[in-house]
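> Here is a sequence with its predicted model. Questions after.
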Amino acid sequence: MFRLTCPHCGPRDQVEFNYGGDATVDVPDLDADEQTWFDAVYIRENPRGPHTEFWQHVAGCRQWIRIKRNTQTHEILAYGAATGPMSDEPTGKGGADK
């Protein structure tokens, strides 16, 4: 388990959140061809290291947030609301419990 910081509620255990997907995906135009949509939906990178993700605080304020997380260590590098700027300060509470 690791801790995420909700910009609305503060630090919380990861079990209060649902993963919402890759926050770096560019969604194609609605009139894009089928192959472009297939690639956007199914062909994804599986990054090792820092990665930006969407999470929803389902057991709290229910807001969507963005987290920059190291996928190897679960260290939280930045966080913020789903839109707008992200804090560039680590929470100091990330990382897997040992």
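That came in fine, so what should we check first?
> Please make it C-alpha for all contacts and neighbour counts, starting now.
OK.
> what are the ranges of the strands in this protein?
Using DSSP state E, the strands of the chain run over 3-6, 10-13, 18-22, 50-56, 64-70, 76-81, 86-87.
> mind checking how far the residue nearest to the spatial centre of the chain is from residue 33?
With distances taken as Cα atoms, centre = their mean, the residue of the chain nearest its centroid is residue 53 (2.0 Å). Distance, residue 53 to residue 33, using Cα to Cα, to the nearest Å: 26 Å.
> try this one side by side with the last:
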Amino acid sequence: MLVLDCPFCGPRNESEFAYGGPALAPRPADPSAVSDADWVDWLTVPPNPMGEVEERWWHLRGCGAWLTVRRHTVTHAVTEVRLGR
């Protein structure tokens, strides 16, 4: 089980949080310049690398803050937790 260190509430069990998905790159400035296939991939295919990823977590059963968490997908070691994006 993950322990996430909320900046407001301190270390908390992952059961207090709701997973919000991967922290994605911003939408393209001009979506019409992106191919249909690339746009569908950006919208529907989440990255799933082995190694560090950035994810969004909502402290649902706590302060309500949205956090960006850097986590290793193999070891589940959390290396960074910050507010927002």
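Great, that's in hand. Here the structure is a predicted model, which is why all the values come from computation and not from measurement.
> thinking again about what came up before, which stretch among the strands of structure 1 is buried most, on average?
strand 3-6 (a mean of 24; mean count of other Cα atoms under 10 Å).
> ok, back up a step: now the strands of structure 1 as TSV including distance to residue 39 of structure 1?
Output for the strands of structure 1, formatted as TSV (distance: least, Cα to Cα, whole Å):
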stretch	distance to residue 39 of structure 1
strand 3-6	30
strand 10-13	33
strand 18-22	14
strand 50-56	19
strand 64-70	23
strand 76-81	27
strand 86-87	28
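> Out of those strands, flag the one nearest residue 38 of structure 1.
Closest approach to residue 38 of structure 1 among those (Cα to Cα): strand 18-22, 15.6 Å.
> what's the matching range in structure 2 for that closest one?
Using TM-score structural alignment, strand 18-22 of structure 1 corresponds to residues 18-22 of structure 2.
> I'd like to know which of the strands of structure 1 is closest to residue 37 of structure 1.
Smallest distance to residue 37 of structure 1 across those (Cα to Cα): 15.6 Å, for strand 18-22.
> who does the closest one touch, helix- and strand-wise?
Packing partners of strand 18-22 of structure 1 (3 or more Cα pairs under 8 Å, 6 or more residues apart in numbering; DSSP states H and E): strand 50-56.
> One more pass at 10 Å, please.
Contacts defined by 3 or more Cα pairs under 10 Å, 6 or more residues apart in numbering; DSSP states H and E place strand 18-22 of structure 1 against strand 50-56, strand 64-70.
> can you list the residues that contact it?
By Cα atoms under 10 Å, 6 or more residues apart in numbering, the residues outside strand 18-22 of structure 1 that reach it are 44-46, 51-59, 62, 64-67.
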